[in-house]
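In: structure here, sequence nowhere to be found:
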């Protein structure tokens, strides 16, 4: 079973003490490739550096998360464009809108999102999207770029039925995380994932966040890591009524097509 984690925050400082061991454990658990999330001016270059240290195994995104939208200046835009000149950077983002916490003012979020959509329209790379509690405005901004963008994935989908079908109607991809395993907040996803076409479904850990609550035993430090992707795909397959190998193979094929990844070495 070959798995690809499309969203791992491996530049997070919680991995500084044992990053190589984390990568080794992921390989042992069947994770053959990973896309490292770049979500700020600080961490997008770090994601690229990490990918370049592990060619063929790690890739990166480069972008600015809505939480950091205020940092998206002209200088930041130039930095992002320079990062995207590298082949290891396979998507624009993480970018989008987040009204749940509003860590950046909404006008700043809109400006940063707009500039990153423009970047994706120019370079043709896929979009790695974030949306939380901002669906109407998010869809309106995306609509402004109708016909100008390549493929898009809504990373870490946690929304409701209408949001899912709005995305699928546009042939966007859906990233499913361990949120699925959270009986408090993610129970509704158990039914919704049945409706995602196999060629639009991808899997991710969002490590170190969103540790699957159904893991037994839970790690003492409560840190999520890519080796737990196998647990997520097992739960996902059960909810979809599929064999685990089928769900894994379809997600891997969808991921390779989306990010234009070669076969794992």
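Out: In hand now; what should we look at? Because the structure is predicted, anything quoted here is derived from the model rather than measured.
In: from here on, contacts and neighbour counts on C-alpha atoms
Out: Noted.
In: helices of this structure, start to end?
Out: Along the chain, counting by DSSP state H, helices occupy 19-28, 43-53, 74-83, 106-123, 135-143, 161-169, 189-192, 229-240, 244-259.
In: in the fourth one, what's buried?
Out: This means helix 106-123. Buried positions in helix 106-123, judged by neighbour count with 16 or more other Cα atoms under 10 Å: 106, 108-117, 119-121.
In: ok, the shortest one next?
Out: For helix 189-192, the buried set under the neighbour-count rule, 16+ other Cα under 10 Å, comprises 189, 190, 192.
In: dump the residues you listed to JSON lines, plus distance to residue 153.
Out: Output for the buried residues of helix 189-192, formatted as JSON lines (distance: Cα to Cα, whole Å):
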{"residue": "189", "distance to residue 153": "17"}
{"residue": "190", "distance to residue 153": "19"}
{"residue": "192", "distance to residue 153": "16"}
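In: quick one: contacts for residue 238?
Out: By Cα atoms under 8 Å, 6 or more residues apart in numbering, the contact set of residue 238 is residue 244.
In: before we move on, back to that, so for residue 198, which of the helices of the chain sits nearest?
Out: The closest of these to residue 198 is helix 244-259. By Cα to Cα, the value is 5.9 Å.
In: tell me which strands and helices that closest one is in contact with?
Out: strand 3-8, strand 201-203, helix 229-240 (3 or more Cα pairs under 8 Å, 6 or more residues apart in numbering; DSSP states H and E).
In: out of these, which is closest to residue 181?
Out: Residue 181 sits nearest to helix 229-240 of all those, at 7.5 Å, using Cα to Cα.
In: how about residue 253, nearest residue that isn't a chain neighbour?
Out: residue 199 (7.6 Å; Cα to Cα, 6 or more residues apart in numbering).
In: who touches the one you found in this structure?
Out: 250, 251, 253, 254.
In: top of these by neighbour count?
Out: residue 251 (24 neighbours; other Cα atoms under 10 Å).
In: so it is in contact with residue 203, correct?
Out: Yes. Using Cα atoms under 8 Å, residue 251 makes contact with residue 203 at a distance of 6.7 Å.
In: from what I can see residue 84 touches residue 60, true?
Out: No. Counting by Cα under 8 Å, residue 84 does not reach residue 60; the two are 9.7 Å apart.
In: second structure follows, compare the two:
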């Protein structure tokens, strides 16, 4: 069986309440033998770290404040994240970045929160798990100020253009892909992105419970979960005209090296 690493799941989401063991077991039954829990707030990062600690070498977590949650950013936030990042199983700073699509937090606060996490990533020397939506220009202006000092970075759940992908690659960034790549209506443009990007610069994720793959037979499911990650790999294999085994092996190797697993 092929084995996979899911670099982004939202296991603290209320849709998974009281189902953690079942979700993890189903994932492992489908070859997903390593999963990274996404922290999107201080509290959520703490919860993710606690869950991950219960499943050594299977679950890991990130610690960060999503731009939607930037309004919760205060004088204690970075200290609290720093404490979490001292744990070996808390392997990345984020999810952090800018989201000017929803504007759930005021943009100046998003920017302040993001810059503080860029500085934290440099301080603790752990890679970045980045979020950018409808904010490409400003996101890059802020990030470029720190670029020479930054550890490795992955722009997760990438749904941008080929031009944007090229710019991220030129910066040395990696890109994370979800089930969005199988949505031939909304995200048709991602087909050329997948064909262009070298396999060793991409990682795969479900972003569960969101971004349900469209290439699942039956499509009876409404909620995404890490057990469905092979469908993301299947889409990449189809678009690149390579075997799904190669996708599984290469993306897992990349993720292990990137996150130092």
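Out: Perfect, I can see it now. What you are looking at is a predicted structure, and each value in this text was computed from that prediction instead of being measured.
In: on that earlier part again, give the residues shared as contacts by residue 84 and residue 60 of structure 1.
Out: By Cα under 8 Å, 6+ apart, the residues touching both residue 84 of structure 1 and residue 60 are residue 90.
In: how near is residue 136 of structure 1 to residue 43 of structure 1?
Out: Distance, residue 136 of structure 1 to residue 43 of structure 1, by Cα to Cα, to the nearest Å: 29 Å.
In: could you check which of these two has the larger neighbour count?
Out: Using other Cα under 10 Å as the criterion, residue 136 of structure 1 and residue 43 rank with residue 43 on top: 21 against 9.
In: I'd guessed the more buried one sits against residue 13; true?
Out: No. With contact defined as Cα under 8 Å, residue 43 of structure 1 does not count as touching residue 13 (10.4 Å).
In: state the distance from the residue mapped onto residue 227 of structure 1 from structure 2 to residue 3 of structure 2.
Out: Per TM-score structural alignment, the equivalent position to residue 227 of structure 1 in structure 2 is residue 227. As judged by Cα to Cα, residue 227 of structure 2 and residue 3 of structure 2 stand 11 Å apart.
In: now swap in residue 68 of structure 2 and tell me
Out: If you go by Cα to Cα, the gap between residue 68 of structure 2 and residue 3 of structure 2 works out to 32 Å.
In: among these two, which residue is more densely surrounded?
Out: Comparing residue 68 of structure 2 with residue 3 by other Cα under 10 Å, the one with more neighbours is residue 68, at 21 against 18.
In: ok, and the closest non-adjacent residue to the more buried one?
Out: Residue 68 of structure 2 sits nearest to residue 104 (Cα to Cα, 6+ apart), 5.0 Å away.
In: the match of residue 227 of structure 1: what's it in contact with?
Out: Taking Cα under 8 Å, 6+ apart as the test, what residue 227 of structure 2 contacts is 23, 26, 27, 28, 29, 30, 31, 32.
In: out of these, which end up buried?
Out: Neighbour-count burial (16+ other Cα under 10 Å) applied to the contacts of residue 227 of structure 2 gives 23, 27, 28, 30, 31, 32.
In: which members of the residues you listed are the farthest-apart pair?
Out: Most distant of these, by Cα to Cα, are 23 and 31, 12.7 Å apart.
In: tell me, what's touching residue 251 and residue 203 of structure 1 both at once?
Out: Shared contacts of residue 251 of structure 1 and residue 203, counting by Cα under 8 Å, 6+ apart, come down to residue 4.
In: and for residue 218 of structure 2, the neighbour number?
Out: For residue 218 of structure 2, the neighbour count with other Cα under 10 Å is 7.
In: hang on, the earlier thing: surely the residue nearest to residue 68 of structure 2 meets residue 98?
Out: No. The pair residue 104 of structure 2 / residue 98 is not scored as a contact, 10.5 Å apart, by Cα under 8 Å.
In: between these two, which is the more surrounded one?
Out: A side-by-side neighbour count of residue 104 of structure 2 and residue 98, using other Cα under 10 Å, places residue 98 first with 28 against 14.
In: need the longest strand for structure 1.
Out: strand 89-98 (DSSP state E).
In: and that strand, what does it pack against?
Out: Looks like strand 89-98 of structure 1 contacts strand 58-62, helix 106-123, strand 127-132 (3+ Cα pairs under 8 Å, 6+ apart).
In: one step back: need the buried residues of helix 106-123 of structure 1 in a markdown table with distance to residue 74 of structure 1, can you?
Out: Listed next are the buried residues of helix 106-123 of structure 1 as a markdown table, based on distance: Cα to Cα, whole Å:
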| residue | distance to residue 74 of structure 1 |
| --- | --- |
| 106 | 18 |
| 108 | 13 |
| 109 | 15 |
| 110 | 15 |
| 111 | 11 |
| 112 | 10 |
| 113 | 13 |
| 114 | 13 |
| 115 | 10 |
| 116 | 12 |
| 117 | 15 |
| 119 | 12 |
| 120 | 16 |
| 121 | 17 |
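In: any shared contact partners between residue 227 and residue 3 of structure 2?
Out: In contact with both residue 227 of structure 2 and residue 3: 31, 32, using Cα under 8 Å, 6+ apart.
In: quick check: residue 178 of structure 1 vs residue 31 of structure 1, distance?
Out: Distance from residue 178 of structure 1 to residue 31 of structure 1, by Cα to Cα: 16 Å.
In: now do residue 84 of structure 1
Out: Distance from residue 84 of structure 1 to residue 31 of structure 1, by Cα to Cα: 25 Å.
In: do residue 57 of structure 1 as well
Out: Taken as Cα to Cα, the span from residue 57 of structure 1 to residue 31 of structure 1 is 9 Å.
In: return the residues in contact with the spatially closest residue to residue 23 of structure 1 that is not a sequence neighbour.
Out: Spatial nearest neighbour of residue 23 of structure 1, chain neighbours left out: residue 226 (7.7 Å); criterion: Cα to Cα, 6+ apart. If a contact means Cα under 8 Å, 6+ apart, then residue 226 of structure 1 has 5, 8, 22, 23, 26, 31, 204, 205, 207 as its contacts.
In: alright, calling it a day.
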